[in-house]
Structure formats: C-alpha cells, structure tokens
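Enquirer: Provide a 3D model corresponding to the input given below.
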Amino acid sequence: MATIVVPYFDDAEVELAQEADRDDAKSIVALNAFLALTSADREADSRHVFACYKDFYAETGEPEWLDEEMGVPASPVEIWNSIRPGPLTLRKGWGDDDNWYVVIEAECAWDAEDGIMLVWRNGTTLSKVGPYNGHLTNANAYGDETLRDVVYKARNAEYMTRIVELGSR
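Expert: Model prediction:
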C-alpha cells in the first residue's frame, strides 16, 4: 500500500488502503479533490466532529476521566487535536448513488474502542461523521432518505449536524 500526504490533516501521512479506480475517472477526481482540501476546510468542518464528541460526552455522563485524559476542547476547532487519521479508502456509492466517497478511519481520544469514520462525498464535502459502521451516508446506514443531508446523526438530537447547503461545502 502507498502512503500519501493529506493537506487537510496538516500534511499527515496516511496509508492509501485502496487506490482510485483507473477505469472510473470520477474516483480519481474525488481523490484529487480531497487532496486539494486544506486545514481551512478542516476548520470549517469542525462543527460536525465536535458534535460527535459532545454527543458521546453527554451520553457517557460527562466523565471526568475523559476530561483528564484528553482535556476539554475550548472550541470546535480544538477537537482535531484528539483525532489521528488512519487509512484512506475510495468507495463508489451504492445503488443509484454514482458519487465517489473518500473514507478515513481515524482514532479519536474520546472513543478509543470504535474510533471515528469521516466520509467526503466526491472528495469535497464532509458528508458523514460517526463511529465506523461501513456506511457511506447516514441515509444508507438508517435506510432513511430524510437523513440524506445529515453529517452527524446524534443520539441526542441537539448534536445532529447537516450539510449547510446540500451539494456544496
């Protein structure tokens, strides 16, 4: 497997666990689009990952051990200090979904057991955040088309996030 540099994660090196499909130009476009994202894009996406953390934190009763272990993020942007990106894969959407998705499995300090799955539709739009479940969208994961624009599907509705404008960053 190849190792690639990902500007979105401050030039972190990650394993490219699955290369682009050379027979489908859209997969190459998605990978290149993702590799064009920067730390500014990551900052713009912070609210989704922070919501995931806050939901977990609330669900587990705001544990002091977690505060001691990872600290308390003072802002949504600081949540990225608790994320370590892992392998990157490219996957085509299911059924009539002809989008390509860039998927990163990452370690996160608040949920060491499950980690976090980050998915970008066509390499440009963070479209799913949550525990790794193998699904590319929340609509697929829950069999519910009303979740098509949901990025983080929270246990506590207060923390659910959506793509601001479907089809754009």
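Enquirer: alpha carbons only for contacts and neighbour counts from here, please
Expert: OK.
Enquirer: Please enumerate the strands of this protein.
Expert: 2-6, 12-16, 83-92, 100-108, 116-121, 125-130, 150-152, 161-162 (DSSP state E).
Enquirer: Next, format the ones you listed as CSV and append mean neighbour count.
Expert: Below are those laid out as CSV (neighbours: other C-alpha atoms under 10 Å):
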stretch, mean neighbour count
strand 2-6, 14
strand 12-16, 16
strand 83-92, 20
strand 100-108, 23
strand 116-121, 24
strand 125-130, 25
strand 150-152, 26
strand 161-162, 20
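Enquirer: Next, the second sequence, to be compared with the first:
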Amino acid sequence: MSKEIISKVIGPLQQDEDFPDWWKNTGTEIPFFNHEQLDITFMDFEPEHDAAFIEEADQALANFLQLTVEDRKSISGLVYKNCMDFLEAVGYDEDDEPLWEIKDHEEIWNFVYPSEILVSRRHRRDQKVYVQIACSCEWEQEHGLQLVFREGKQLTRVSSQDGHLTEADAYDKPDSEDELLSGN
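Expert: Purely as a prediction, here's the structure:
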C-alpha cells in the first residue's frame, strides 16, 4: 500500500513500491535548467526515524530552486574540467571531437542532460541534506554526471554518478581536504 508525504515546497511525494525509503514527486520546474521539469526523489527517508528530514529537505529544495541559469553558468568551468579530465583519461576518440572543440566553457551544457533530482541526508560527518542532480552527458555515457549541492546552495561535487555526495566521502578523506565542501 503506497503512502504519501507532503513537501511544502514541491507538494506530495509518493512512496516507491520497490524502495520504501524513496519518495517521488514528478515534474517539478527547475530554474537552474531553464525551467525544465524533473522528478525529485527523497532518498533513504523513513519518516518514523528522521522527523526533521522533510523540513530540512524543503529548505534545501527552496535554496536550490532559487538557483538560476546564471548560477549554472557560474559552474561551467568545473563541468568542463570534469569532461576534459575524463576525455584525457580515456584518450582521443573522433566521436568526442565536438567536446574537444569547445571554446567557451558554457558550451558544455549543450552536452549535459539532467534526468532527475535526488535529495538525501549525508550519513557521515555533517549529516546535512544534499541535493543531487543526476545527468547523462556525452563524454561519460556509462556513469553520467552528478552535481551535488549541500543544503541546496553550496556546490560540493561535480563527478560521475557514484553514490557519494562529497569527494571526502568518495575518497575517505577529511572534509577539510575536500576543496568544494570546505570552500577552499
């Protein structure tokens, strides 16, 4: 039997039939991506075990939904770097020529396709709520791209989709050594 929870920011979310700790809302307009509509999923959320989650998730989403295309453009260099690092690691392939020819870092967004937004609590260290945008992209077809924002406002990760919200978590290093997370 499916349950529903209510977000004051995005409205009702339905409990996933296969993953009872996932709650999905469909078709929310995302200003960061030119008002494209994306599904938003609250992950790893059990209402009886985390009474503060919905309020914290709502605040993180409210913060994230205030981000605009201009905010997206401001991180173009980091997404471009992710692309170039990947291409250099795998070596030249003529299919990637349009990526190699990018002159303005903002052009990288022509090769990024957001698919969904995942909202979850970091289970280590700061225990904050993070907003993760899962994207497919033309340079990393297998693992795609993820953009992660701490509390929906501070970019903390640009990487392939690997399940980690921070570089500190991915590489088991102190938060202070995570450049984006620590703000260094």
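Enquirer: which helix in structure 2 runs the most residues?
Expert: Looking only at structure 2 and at elements set by DSSP state H, the helix with the highest residue count is helix 76-90.
Enquirer: So which bit of structure 1 is that one matched to?
Expert: Against structure 1, the aligned range for helix 76-90 of structure 2 is residues 46-60 (TM-score structural alignment).
Enquirer: what do you get for stretch 122-130 of structure 2?
Expert: Under TM-score structural alignment, the match for stretch 122-130 of structure 2 is residues 93-101.
Enquirer: Span of the matching stretch from start to end?
Expert: Distance between the two ends of stretch 93-101 of structure 1: 7 Å, counting by C-alpha to C-alpha, to the nearest Å.
Enquirer: same question, stretch 142-153 of structure 2
Expert: 27 Å.
Enquirer: try stretch 172-184 of structure 2
Expert: End-to-end distance of stretch 172-184 of structure 2 (C-alpha to C-alpha): 18 Å.
Enquirer: Stretch 15-29 of structure 1 now?
Expert: Start-to-end span of stretch 15-29 of structure 1 (C-alpha to C-alpha) is 19 Å.
Enquirer: cool, and stretch 75-91 of structure 1?
Expert: With C-alpha to C-alpha as the measure, stretch 75-91 of structure 1 spans 32 Å from end to end.
Enquirer: Please list the residues outside that stretch that contact it.
Expert: Stretch 75-91 of structure 1 is contacted by residues 9, 12, 14-20, 27, 31, 43, 46-47, 49-50, 53, 70, 73, 100-110 when judged by C-alpha atoms under 8 Å, 6 or more residues apart in numbering.
Enquirer: switch to 6 Å and redo it
Expert: With contact meaning C-alpha atoms under 6 Å, 6 or more residues apart in numbering, stretch 75-91 of structure 1 is reached by 14-18, 43, 46-47, 50, 73, 100-109.
Enquirer: and if you look at stretch 129-136 of structure 1?
Expert: Stretch 129-136 of structure 1 is contacted by residues 114, 115, 116, 117, 118, 141, 151, 152 when judged by C-alpha under 6 Å, 6+ apart.
Enquirer: In structure 2, what stretch matches it?
Expert: Aligned by TM-score structural alignment, stretch 129-136 of structure 1 falls on residues 158-165 of structure 2.
Enquirer: quick one: buried residues of that stretch?
Expert: Neighbour counts over stretch 158-165 of structure 2 (16 or more other C-alpha atoms under 10 Å) mark 158, 159, 160, 161, 164, 165 as buried.
Enquirer: Switch those over to a markdown table; also include distance to residue 182 of structure 2.
Expert: As requested, the buried residues of stretch 158-165 of structure 2 are exported to a markdown table (distance: C-alpha to C-alpha, whole Å):
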| residue | distance to residue 182 of structure 2 |
| --- | --- |
| 158 | 14 |
| 159 | 17 |
| 160 | 20 |
| 161 | 21 |
| 164 | 16 |
| 165 | 13 |
